[in-house]
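Trainee: Predicted coordinates and the sequence they were generated for:
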Amino acid sequence: MQNQMIRVTKEFTFDMAHALFNYDGPCKNIHGHTYRLQVTVSGYANQDPQNVKCGMLIDFGQLKKIVTEKIIDKYDHALVLNEAVPASLRASCYAISEKVHFVAFQPTCENLLLDMKFKLQTAFEHDGFILQAIRLYETPTSWAEWCKEDQPKAFQ
């Protein structure tokens, strides 16, 4: 069989709370979402008939392991807030949640997506795969996505 570039996608679900610091709408309050994350990698399937991974681009278990270690373990059932939250309020955040992450950006769907993209891209490139696309659903009808093919070369 001729070896051609293919894409493989796996979907993940996790629950996370966040608040948008200094935002002018209701999302300034702590609230949560059930996020869906779709991760697509591309490459060439293994064509070595002697290899146990023959016919696979990536074992779905390996894909799951990478995404779980880099993203899900950190964000699932966590409270994510901008590090601009005053230090005087941080202690109270830990009083209501054991799993609090302060990030250097406003934790919008778009910024979370780009943070996840960076973490995953580094991991997949190390393993010889290309991160082709990542899509983060904040609600069943609202999402942000990043696609390699949409980017100027400097941002791929």
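Mentor: Perfect, I can see it now. Residues are numbered from 1 along each chain as shown.
Trainee: switch to C-alpha atoms for all contacts and neighbour counts from now on
Mentor: OK.
Trainee: Give me the nearest residue to the residue nearest to the spatial centre of the chain, chain neighbours excluded.
Mentor: The residue lying closest to the centre of the chain (Cα atoms, centre = their mean) is residue 116, at 3.6 Å. Leaving aside its sequence neighbours, residue 116 sits nearest to residue 71 (Cα to Cα, 6 or more residues apart in numbering; 6.6 Å).
Trainee: what about versus this one:
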Amino acid sequence: MSTRIFKETHFDASHRLMHYEGKCSRLHGHRWEVEVWMEGTIDATSKILLDYNIIKQVVEVYDHQVILNKDDPMVKALSPFQLPVLTDGDPTSELLAEDIRARLNRFCGEAGVDARVTRVRVWESDGCYAEVDAE
């Protein structure tokens, strides 16, 4: 039997889009809202699929951070003061949704938890979100 769970959380972080022409090419911040759907088999003893706090902890890697493309020249300038969270490409809401999905699936695999992400939605602002579904 498969069980589904849902968790909503958020983080505050800044980012910039190196390959975008417009305001978002400048460093700026958001309160990012994250929604995660997961499914799998509940643990026979605890009767829990995955502790909701684990989802929150995985997302908190971005909280109060600067998120930058690993190739952004700003990385070198910022690193003596704060190590940014680096992404393979511009840190768009689309890329962050995929990154969160991958991080959670990797955690479950390494922890031996029979759970997988079915959907992640990352809200960059009111009315604007990106969503990825299971592959």
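Mentor: Sure, I can see it. Keep in mind it's a predicted model, so treat the numbers as computed, not measured.
Trainee: Can you give me the TM-score here?
Mentor: The TM-score (TM-score structural alignment, normalised by the length of structure 2) is 0.83; 133 aligned residues with a Cα RMSD of 2.2 Å.
Trainee: quick revisit: who are the contact partners of the equivalent of the residue nearest to the centre of structure 1 over in structure 2?
Mentor: Matched across to structure 2, residue 116 of structure 1 falls on residue 100, judged by TM-score structural alignment. Shown in contact with residue 100 of structure 2 (Cα atoms under 8 Å, 6 or more residues apart in numbering): 58, 59, 120.
Trainee: quick one: which of these is nearest to residue 14 of structure 2?
Mentor: Set against residue 14 of structure 2, the nearest of these by Cα to Cα is residue 59 (14.5 Å).
Trainee: still on that earlier bit, top of the contacts of residue 100 of structure 2 by number of neighbours, please.
Mentor: Of all these, the highest neighbour tally under other Cα atoms under 10 Å goes to residue 120, namely 26 neighbours.
Trainee: secondary structure class for the residue of structure 2 positioned farthest from its centre?
Mentor: Relative to the centre of structure 2, the most outlying C-alpha is that of residue 45, 29.0 Å out, by Cα atoms, centre = their mean. Judged by DSSP: H, G, I helix; E, B strand; the rest coil, the three-state class of residue 45 of structure 2 is coil.
Trainee: Who are the contact partners of it?
Mentor: With contact set as Cα under 8 Å, 6+ apart, residue 45 of structure 2 has no partners.
Trainee: Assign residue 71 of structure 2 to helix, strand or coil.
Mentor: coil.
Trainee: Narrow the contacts of residue 100 of structure 2 to those in strands?
Mentor: residue 120 (DSSP state E).
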